[in-house]
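K.L.:
Below are the sequence and a predicted model for it; my questions follow.
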Amino acid sequence: MGRRPDIITAVATAPGRGGVGIVRISGPDLSSLAATLGNGKLPPPRQAIFGSFHDSDGRLIDEGLLLYFPAPHSFTGEDVIEMQGHGGPVVMQLLLARALSLGARLAEPGEFTQRAFLNDKMDLAQAEAVADLIEASTVAAARSAVRSLSGVFSDAIGDVRDQLIDLRMLVEATLDFPEEEIDFLAAARAVERMQAIAAALRDILDRAEQGALLRQGLHVVLVGQPNVGKSSLLNQLAGHERAIVTDIAGTTRDALKETIQLAGIPLHIIDTAGLRDTGDTVERIGIERTWKEIEDADVIVRIVDARHGITSEDEGIDARLPSGVPRITVENKCDLAQLDTQLTETDQSTRIRLSAKTGDGITLLREHLLKLAGWHPHSEDVFFARKRHLGALSSALAHVETALEQNQALELMAEELRQSHDALGEITGEFTPDDLLGEIFSRFCIGK
């Protein structure tokens, strides 16, 4: 998507009611528009002035603050105006209508941030961090996102990219002067430098994978027959009474979702209807939804009653569960079965014996969920990454490793290093196609 020199506007605060709401305007040369909104007086740059806002017919809308940010010292790099009024939805719509009457159009999702990217106020990774910070569901996720927004992730990518550029120049020079007796690559320790680049990429990829966990979390689906303790387990993991628990089979008739934090990772725990044959229409619909949730699961926690073990009905459920999805068998109600808590792990399966009622053994489940997620102890230097970032980093690393295998095939080595360089450029937006930019920013909220 190319530059759009027109004026855009949107409500920049969340929908609903609040003490303060903001309408943002961005575009080229908004000084006259700012003066109009300031009742004939141009606000001083970056200084809030108190005044009244009127509609196109001169009727009072609200009283509030007006700010004017002349380019390039603004979020978008263009002239930006903010009208800050009382945060009621009607007031915000009236202020938005005023901006539209002065020649602005309604902004598309993410268009303010997209203009900031196009005007070199931030790179693409930082732009994506804006949306990630807004959507962060845990403290650790928010801290990681703000680090990416400040450019820490981009700087790490930039350091590796600079090393690749130097190495590519060396290889190209060697190709240009093959008759020289001096082995440029050996003298410059090119192999060692490629190994260092590969090691740096592995470290960034590891930290990015941890950051992706913070961003996306883990979808954990609890499944099993009625009355095996799925809802009790959800309540125990959530730390409060989220689901209704009774001895009546079929109490849970629809999927209940609860997001909890585990080592900073958002775990989206989904309690589902008990799986059984039933003539109850409502319960049957709940069971159908259960199977849909199972299809999207990152981890399936199959719960059985420790007093009975795995029954033929449990084996029937097990046969229908999708292959390739990590699975934990929880033997619940070990207190009633008078059994100790226990974790048994083999290459094929994992069983955890616990009591969802007393909480005994819950720590074993929490720790194993983190293990399945791939989480390992890390400081706060993880990179809040998206799926496309992981793909680009993996591609960059693979090309460097292939270059190392080329030995003296310099033409092939040069091509692999070029492709690695290009892959890193996709992360920051240096080589990102316009259609991908459109897809990325379309997922932002309006007003951002």
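P.N.:
Okay, I see it. Residues are numbered from 1 along each chain as shown.
K.L.:
CA only for contacts and neighbour counts going forward, please
P.N.:
Will do.
K.L.:
Surely residue 342 is in contact with residue 352?
P.N.:
Yes - Residue 342 is within contact range of residue 352, at 5.7 Å (criterion: Cα atoms under 8 Å).
K.L.:
between the two, what contacts are shared?
P.N.:
361, 364 (Cα atoms under 8 Å, 6 or more residues apart in numbering).
K.L.:
more neighbours, these two?
P.N.:
residue 352 (21 against 15; other Cα atoms under 10 Å).
K.L.:
what's the distance between that one and residue 308?
P.N.:
Residue 352 is 15 Å from residue 308, where distance means Cα to Cα, to the nearest Å.
K.L.:
Over to residue 373?
P.N.:
30 Å.
K.L.:
Could you double-check that residue 327 sits in contact with residue 297?
P.N.:
No - using Cα under 8 Å, residue 327 is not in contact with residue 297; the gap is 9.9 Å.
K.L.:
centroid residue for this protein?
P.N.:
In the chain, the residue lying closest to the centroid (Cα atoms, centre = their mean) is residue 215, at 3.7 Å.
K.L.:
can you map out the strands along the chain?
P.N.:
8-11, 18-27, 49-54, 60-69, 79-87, 105-106, 218-224, 256-262, 265-271, 299-305, 327-332, 342-345, 350-353 (DSSP state E).
K.L.:
Give me the buried positions along the fourth one.
P.N.:
By 16 or more other Cα atoms under 10 Å, the buried positions in strand 60-69 come out as 61, 62, 64, 65, 66, 67, 68, 69.
K.L.:
Looking at residue 373 and residue 308, which has the bigger crowd around it?
P.N.:
residue 373 (19 against 9).
K.L.:
Distance of that one relative to residue 218?
P.N.:
7 Å.
K.L.:
How about residue 100?
P.N.:
42 Å.
K.L.:
Neighbour count: these two, which is higher?
P.N.:
Neighbour tally, residue 100 and residue 218, criterion other Cα under 10 Å: the higher count belongs to residue 218, 21 against 17.
K.L.:
wait, the more buried one sits on residue 262?
P.N.:
No - Residue 218 lies out of contact with residue 262 (Cα under 8 Å); the separation is 10.1 Å.
K.L.:
quick one: residue 269 and residue 220, what's the gap?
P.N.:
Counting by Cα to Cα, the gap from residue 269 to residue 220 is 5 Å.
K.L.:
Ok, residue 73 next?
P.N.:
In terms of Cα to Cα, residue 73 sits 45 Å off from residue 220.
K.L.:
Any idea how many residues pack against the residue lying closest to residue 70 once chain neighbours are set aside?
P.N.:
Nearest in space to residue 70, with sequence neighbours left out and distances taken as Cα to Cα, 6 or more residues apart in numbering, is residue 79 at 4.5 Å. Neighbour count of residue 79, defined by other Cα under 10 Å: 22.
K.L.:
Next one for the comparison:
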Amino acid sequence: MALHADSDTIVACATPPGRGGVAIVRLSGPRACALAESVAGRLPPARQAVLRALRDLDGGLIDRGLVLWFQAPHSFTGEDVVEFQVHGSPVVVEMLLRALAHRGARAADPGEFSQRAFLNGRMDLAQAEAVADLVASASAEGARAAIRSLEGELSAGVTALIDGLAACRARLEAGLDFPEEGVDEFSDPGLDAELGRLLAAIDGLRESAARGRVLRDGMTLVIAGAPNVGKSSLLNRLAGYEAAIVTELPGTTRDLVREDILIDGMPVRVVDTAGLRASDDRVEAEGMRRAHAAMQAADLVLLVREAGDDTASGSAETPLPGRGQGEPGEAATDPGTAALPEGIPVLHIRNKIDLAGQPAGEAEDVAGIHVIHLSALTGDGLELLREHLKRVAGYTGEAGGACSARGRHLVALDRGRHHLDTARTALLEGATAELAAEDLRLAQQALGEITGEVTTEDLLGRIFSEFCIGK
């Protein structure tokens, strides 16, 4: 999508595809009113719904539906917008879209309505992203966080920081622009205090944004281990239903089984994997290769063994294909030499405590490895696991006023804090005001990326391409 506002009039269905009671077709752009009138006749006054007969190029009746006109600039996109509410038949929707396209409307790209709203100043970039986050929210907490961002709470915090940085820059640059005035920024006792206040504010905003990111993205959890240690049973227990087939036969799970669940409102994608062992079966070996790839992309790996397993908890020795075992389909030469993926946190699970006669518990072993003892069959110890997962993700169970946030927001806040801290340290160490002012400018620029005050066409293209059609 182009960075500049497009002169085309765009059209799309704003409701999910498929059959339903009502479907909404949205039209936006300079010719929206003219195109709508060619289909529905004279438009009603702005923001008033009227029932109209909708007709194709030949005058044939498509449907009778409600027509609403939102006059620019008082619309979602800031342009003239017309919405048609018709019966929720895919055929009716397609006929209406075709009639509007034949009259000159262009099919909207994903997120193009929201992009136009941003480009026309109806919302900033963080608010536009919150629209997509609200649509995709998986929990009530996530929806509330997205609403807060959509209402501008995240943007207000960022804007306050940018304004504070600008004021500090002005105090610094006064000495550079007007040296004859005798302004000495280093003798300003309030400047360091103000920079310290801004550092505390950016830390607080980042903490809130980090909570919001957990509500949006949750975590990806991969369950790994040897065959028949209860991996699929653990997935089913976490999900609360039978998501995976469970049998006593080794190798029942050969492909990845993915389930999206909520743990007290926290989104979690759980991935069950094939049992890890030496095998010359090509299908099973491919399943293990996929298991290893899934672990590489995980936020946390649950390494499951049976309670009473004598293998040391701290050992990373787990047979994984392609890591000391030869190619998939070949017999492993040394299944004990393949290590877990580096850099991926691992939580060790001792399952089947009901068979071993052991109590549920959570502890660290002599090697400092965290271990949870539980039974996927009875559910004993599962609450310990759930609480541990929330702690690892930084999820408190309550949004606590958090706003929906994305990874790029956290990166921008971190960069902004780095430049702010560098400027403050430089002043304390006697560096020139010019160097400190430049770091404050870079801090402003980093924070401006959150709201779109500073942006690029490539960034906008990536962000809005993730939106659904019609939004």
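P.N.:
Done, it's in. Computed from a prediction, not measured in an experiment: that's the story for all the values here.
K.L.:
picking up where we left off before, from what I can see the residue nearest to the centre of the first structure touches residue 141, true?
P.N.:
Yes - with contact defined as Cα under 8 Å, residue 215 of the first structure reaches residue 141; the gap is 6.1 Å.
K.L.:
who touches both of these two?
P.N.:
In contact with both residue 215 of the first structure and residue 141: 265, 384, using Cα under 8 Å, 6+ apart.
K.L.:
post-alignment, the top helix by length along the first structure versus the second structure, mean distance?
P.N.:
Secondary structure of the first structure per DSSP state H: the longest helix is helix 190-216. On superposition with the second structure, the mean distance recorded for helix 190-216 of the first structure (mean Cα distance after the TM-score superposition for the first structure) is 0.8 Å.
K.L.:
Relative to the whole chain's centre, how far out is that helix?
P.N.:
Once both centres are worked out by Cα atoms, centre = their mean, to the nearest Å, helix 190-216 of the first structure turns out to sit 18 Å from its chain's centre.
K.L.:
Aligned against the second structure, show me the partner of residue 345 of the first structure.
P.N.:
Alignment note: residue 345 of the first structure maps to residue 364 in the second structure; criterion TM-score structural alignment.
K.L.:
got a list of what the residue nearest to its match when sequence neighbours are not counted touches?
P.N.:
Among residues not flanking residue 364 of the second structure along the chain, residue 370 sits closest, at 4.4 Å (Cα to Cα, 6+ apart). By Cα under 8 Å, 6+ apart, the contact list for residue 370 of the second structure reads 347, 348, 362, 363, 364.
K.L.:
thought residue 284 of the second structure was touching residue 250?
P.N.:
No - at 10.6 Å, residue 284 of the second structure does not count as touching residue 250 under the criterion of Cα under 8 Å.
K.L.:
And those two? Which one has more around it.
P.N.:
residue 284 (23 against 14).
K.L.:
Which residue is the nearest non-sequential neighbour of that one?
P.N.:
Nearest non-adjacent residue to residue 284 of the second structure (Cα to Cα, 6+ apart): residue 254, at 5.8 Å.
K.L.:
Please name the residues that touch the one you found.
P.N.:
Residue 254 of the second structure makes contacts with 273, 274, 275, 283, 284, 287, 288, as judged by Cα under 8 Å, 6+ apart.
K.L.:
Which ones among those lie within helices?
P.N.:
Those of the contacts of residue 254 of the second structure lying in helices (DSSP H): 283, 284, 287, 288.
K.L.:
State the distance from the first one to residue 291 of the second structure.
P.N.:
Which is residue 283 of the second structure. 12 Å.
K.L.:
Compare those two (neighbour count), which wins?
P.N.:
Per other Cα under 10 Å, whichever of residue 283 of the second structure and residue 291 has more neighbours is residue 291, with 26 against 14.
K.L.:
wait, isn't the more buried one in contact with residue 273?
P.N.:
Yes - at 5.2 Å, residue 291 of the second structure and residue 273 qualify as touching, with contact defined as Cα under 8 Å.
K.L.:
shared neighbours of these two, anything?
P.N.:
Contact criterion Cα under 8 Å, 6+ apart; residues shared by residue 291 of the second structure and residue 273: 224, 255, 256.
K.L.:
For those, please prepare a markdown table with the additional fields distance to residue 459 of the second structure.
P.N.:
A markdown table is the format used below for these (distance: Cα to Cα, whole Å):
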| residue | distance to residue 459 of the second structure |
| --- | --- |
| 224 | 36 |
| 255 | 35 |
| 256 | 32 |
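K.L.:
By neighbour count, which of the residues you listed wins?
P.N.:
residue 224 (31 neighbours).
K.L.:
can you tell me how far residue 42 of the second structure sits from residue 288 of the second structure?
P.N.:
64 Å.
K.L.:
which one of the two has more residues nearby?
P.N.:
When residue 42 of the second structure and residue 288 are compared for neighbours, residue 288 comes out ahead with 29 against 12, by other Cα under 10 Å.
K.L.:
Any figure for the gap between the closest residue to residue 140 of the first structure other than its chain neighbours and residue 381 of the first structure?
P.N.:
Excluding the flanking residues, the one nearest residue 140 of the first structure by Cα to Cα, 6+ apart is residue 264, at 5.1 Å. Taking Cα to Cα as the measure, residue 264 of the first structure falls 13 Å from residue 381 of the first structure.
K.L.:
do residue 144 of the first structure as well
P.N.:
7 Å.
K.L.:
Give me the more crowded residue out of these two.
P.N.:
Neighbour count, other Cα under 10 Å: between residue 144 of the first structure and residue 381, residue 144 has more, with 26 against 17.
K.L.:
Skipping adjacent residues, who's closest to the more buried one in space?
P.N.:
Nearest one to residue 144 of the first structure, counting by Cα to Cα, 6+ apart, is residue 384 at 5.4 Å.
K.L.:
So the counterpart of the one you found in the second structure versus residue 155 of the second structure, what's the distance?
P.N.:
Correspondence of residue 384 of the first structure to the second structure, assessed by TM-score structural alignment: residue 404. Relative to residue 155 of the second structure, residue 404 of the second structure is positioned 11 Å away (Cα to Cα).
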